[in-house]
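coordinates only, sequence not included:
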C-alpha cells in the first residue's frame, strides 16, 4: 500500500560535489570531488549531522567515518542531462531532462552578439571573457566607473553576466539591461542564465552586493512543480528558485540574502504551512 506524502522539502547545496561523473572529461572536471578534496585538505573538517543522515556512507571522507545505522536514506545519483550548470541541474531534479546542453563561451561571446547587445542597450561594454566575478570587477571596475560601460563576462557555465556599480548603473537599469540580453540570447545563443552582478565600493575595495538577479530560460517542458501547482497545492520557491525556473510552477516566492537566511526562510515556510 502506498503511503500518501503530504509534502516534500528539497534543499539543494550548491557546490557540494561528491565526485566526478563519467562525462567529466567533457567539462575539464576530471578529478573533481569537492567534499572529498576538502576533507583531505582540512584535517578538522567535520559534518556530523550530514554523516548521521548517511552522507559519509556514500564514499570515504577523511575524519568522517561511516555511520553504522544512518537515520536517512542515502545515495549518489548521476545527472542524465547534457550540461553541468545550475539551470540544467535544477530542471532535471524537477523531472525535465535536457538532451542538448546550453551553449558555453570559453573564449567570450562572438563579436556579432556583443555588437547587437551594445546597440540594444545604447552602451559599449568591457570584458567579454571568462573570468572570476570578484577578479574582473577588481580589474575593470575603475574603468567601468569612469566610462559607464557595463562589464560582461562568463564562466564554465552557460551564463552571460553583467556587472555594474550600483552608483553608476542603478539596479533598475541593470535589470533592464539584463532583460534585454535575455530576450536577445535565444536560439543558437540561448544561454542558461543572464545574471545581473551589481557591486559597490571604491577602486581597490569593490564588493558585490546581495542584489544579484538571475534571468533564466523558461523550462522547455512541464516539471513536477507545474503538476503540483495544477493539483491545487502550494509550491514554495526559496532563494534563487524563482530565477532558475523563470517563475514557472511556483505559487509562492521567497527571496533570500544568504545561506543562513535561506535556512531560516525554509523553516518559517514549513511552520507556516504545516502539513500543506
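It's in. What you are looking at is a predicted structure, and each value in this text was computed from that prediction instead of being measured.

please make it C-alpha for all contacts and neighbour counts, starting now.
Will do.

pick out the residue nearest the middle of the protein.
By CA atoms, centre = their mean, the mean C-alpha position of the chain lies nearest to residue 86, the distance being 4.3 Å.

ok, that one to residue 76 distance?
As for residue 86, its distance to residue 76 is 18 Å (criterion: CA to CA, to the nearest Å).

which stretches of the stretch 1-150 of the chain form helices?
34-41, 48-53, 86-93, 111-121, 133-147 (DSSP state H, counting those that start in this stretch).

format those helices as a markdown table; extra columns: distance to residue 22.
What follows is the helices of the stretch 1-150 of the chain, written out as a markdown table (distance: least, CA to CA, whole Å):
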| stretch | distance to residue 22 |
| --- | --- |
| helix 34-41 | 16 |
| helix 48-53 | 25 |
| helix 86-93 | 16 |
| helix 111-121 | 33 |
| helix 133-147 | 29 |
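
and the contacts of stretch 225-235?
Outside stretch 225-235, the residues that touch it by CA atoms under 8 Å, 6 or more residues apart in numbering are 94, 248-252, 276.

what residues sit buried inside that stretch?
Residues of stretch 225-235 classed as buried: 225-226, 229, 234-235 (neighbour count, 16 or more other CA atoms under 10 Å).

and stretch 64-80, by the same measure?
Residues 64, 66, 70, 79 are the ones in stretch 64-80 that count as buried (16+ other CA under 10 Å).

try it against this one:
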C-alpha cells in the first residue's frame, strides 16, 4: 500500500484544561489560550488556515470560515502528563498509574544501589534545572569523580558527568545500569545521561545527551507496523520514548533541525510512518516560562508549515498534535494536564470538525487504518470519515 502518514507532535502545546485537571493541580493552565492572551493575540496565519482557531477560542486566531484541514482536540485518558505517557497513548497504550516523581529526591536505597553497581559515589539528589545543578555541584563532581544525580517535576533519573572527568562510554553504561535497576515502585519513565563540559562559572551541557526509557508494557502502533513490514522513521526524541522499539531514530538538536528532517522525509522518505517530535516549545520555553520564546517558536513552525503541506503526496496524511501542555504563563514550570490540538492535513482530507476525541489513541488507530493494519490499540479510528 503506497501510503504515508506523519504524526507531528508539538511538544507541550496543549489547548486547554483536561477533564481531570484538578487531580493534577493544574487548574488555570491553558497553554495556547493563555499564551494568546499574554502576547496580545497569536500570529499564526498558516495554522489558522488549517483550522487551529476552530478548535477553541484563541485571541488573534479567529475561526477560519473554510479551513483546508480537519480539526478537533484529543483528551488524555492515561494517568500522567509526561512525554512518554502522551506518546504512548497516541500509539495506543493507556497507563492506569502515572510514572513516579520524586519531589524530595530519590530514596537513599536507590542511590546506594546505583553507587554500588557503578563503583562511584553520588552527589546532588535534588530537584532542579540542569544549569542550576551544574552551578551547585559541578566543581565537587570534578574534584570527587562522583555522579551528579538529580530529577525534575517529570519522572526522570538524570545523571550528569563532565566529559573530561568521566568518559562518555562510562556515563552511558551507568545510565544503562540505572535503567535496569529502576523497577517498580521506583520505575521513572526515563533515565537521562547529561554530559557537560567547561569550568566553574562556565559549564555547558553538550549534545551527547542520551535517554533510556522504560519499554511500553503492551504492543503499540509501532509494533504493529513493524510486524507488517511497514517502515517507521523517527524525528527528535520519539525513538527514546519507545525504548528504541519499532522505530529508527533521528535525533535532532532543536525545532529547526527537526523541521528540516521532516521536510527531507516528505521529499524522499519511504512509504509508512514518520513519527516526529519538536521539543523546543516544551524544553526551551515552557519549562523556562519564556512566553515570547514560546510564541516565536510557534511562529517559526507556522512559517515552515506551507512547505510541509506542499510536499505532501496524494496519499500522505499529516497530523499535527501535542503530548501534554506546558503553559509558560503560569507560575509552574512543570507540564500541565491538558487536551491537545488535532489537525489533519492532506490532499485527500475532507475539511471537517473532528470533535473532542476521548483519547489520544484515536490518532494511532486512524494512522493504523490508513496504513492498512488491523491494530487499533485503545482508540477508535476516524479514517473513513476523514479521507475521500
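Here it is on my side, so go on. The model shown is predicted, which means the values in this text are computed figures rather than measured ones.

check the buried residues of stretch 225-235 of structure 1 and tell me the two furthest apart.
226 and 234 (10.4 Å; CA to CA).

hang on, the earlier thing: output the buried residues of stretch 64-80 of structure 1 as TSV; include the columns distance to residue 57 of structure 1.
Shown next, in TSV, are those (distance: CA to CA, whole Å):
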residue	distance to residue 57 of structure 1
64	9
66	5
70	8
79	20
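
neighbours of the equivalent of residue 109 of structure 1 over in structure 2, just the number please.
Using TM-score structural alignment as the criterion, residue 109 of structure 1 maps onto residue 106 of structure 2. Residues lying near residue 106 of structure 2 (other CA atoms under 10 Å) number 18.

do residue 185 of structure 2 as well
Neighbour count for residue 185 of structure 2, taken as other CA under 10 Å: 8.

same check on the one 3 residues further on?
Residue neighbour count, defined by other CA under 10 Å, stands at 22 for residue 188 of structure 2.

equivalent analysis for residue 16 of structure 1, please.
Residue 16 of structure 1 has 11 neighbouring residues, counting by other CA under 10 Å.

go ahead and confirm it touches residue 34.
Yes. Using CA atoms under 8 Å, residue 16 of structure 1 is in contact with residue 34, at 6.0 Å.

any idea how many residues pack against the aligned residue in structure 1 for residue 265 of structure 2?
Using TM-score structural alignment as the criterion, residue 265 of structure 2 maps onto residue 269 of structure 1. Residues lying near residue 269 of structure 1 (other CA under 10 Å) number 15.

going by residue numbers, what spans are strands in the stretch 51-200 of structure 1?
With DSSP state E, counting those that start in this stretch, the ranges of strands along the stretch 51-200 of structure 1 come out as 126-130, 151-154, 159-165, 193-200.

who's in contact with the helix or strand just after the last one?
This means strand 193-200 of structure 1. Later in the chain than strand 193-200 of structure 1, the nearest helix or strand by DSSP states H and E is strand 207-208. By CA under 8 Å, 6+ apart, the residues outside strand 207-208 of structure 1 that reach it are 134, 197-201.

quick check: the residue opposite residue 125 of structure 1 in structure 2 once aligned vs residue 307 of structure 2, distance?
The alignment partner of residue 125 of structure 1 in structure 2, by TM-score structural alignment, is residue 122. From residue 122 of structure 2 over to residue 307 of structure 2 the distance is 48 Å, taken as CA to CA.

which of these two has more neighbours?
Legend: neighbour count by other CA under 10 Å for residue 122 of structure 2 and residue 307, higher for residue 122 (19 against 10).

which residue in structure 2 aligns with residue 68 of structure 1?
By TM-score structural alignment, residue 68 of structure 1 lines up with residue 65.

about what we covered before: tell me the counterpart of the residue nearest to the centre of structure 1 in structure 2.
Counting by TM-score structural alignment, the partner of residue 86 of structure 1 is residue 83.

same deal with residue 55 of structure 1?
Using TM-score structural alignment, residue 55 of structure 1 sits opposite residue 52 in structure 2.

how many other residues sit next to that match?
A count of neighbours around residue 52 of structure 2, defined by other CA under 10 Å, yields 29.

same check on the one 3 residues further on?
Counted with other CA under 10 Å, the neighbours of residue 55 of structure 2 add up to 23.

confirm for me that it is in contact with residue 72.
Yes. With contact defined as CA under 8 Å, residue 55 of structure 2 reaches residue 72; the gap is 5.5 Å.

joint contacts of the two?
Taking CA under 8 Å, 6+ apart as the criterion, residue 55 of structure 2 and residue 72 both touch residue 341.

dump the strands of the stretch 51-200 of structure 1 to JSON lines, plus distance to residue 211 of structure 1 and mean neighbour count.
Formatted as JSON lines, the strands of the stretch 51-200 of structure 1 follow (distance: least, CA to CA, whole Å; neighbours: other CA atoms under 10 Å):
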{"stretch": "strand 126-130", "distance to residue 211 of structure 1": "21", "mean neighbour count": "19"}
{"stretch": "strand 151-154", "distance to residue 211 of structure 1": "16", "mean neighbour count": "24"}
{"stretch": "strand 159-165", "distance to residue 211 of structure 1": "11", "mean neighbour count": "26"}
{"stretch": "strand 193-200", "distance to residue 211 of structure 1": "6", "mean neighbour count": "25"}
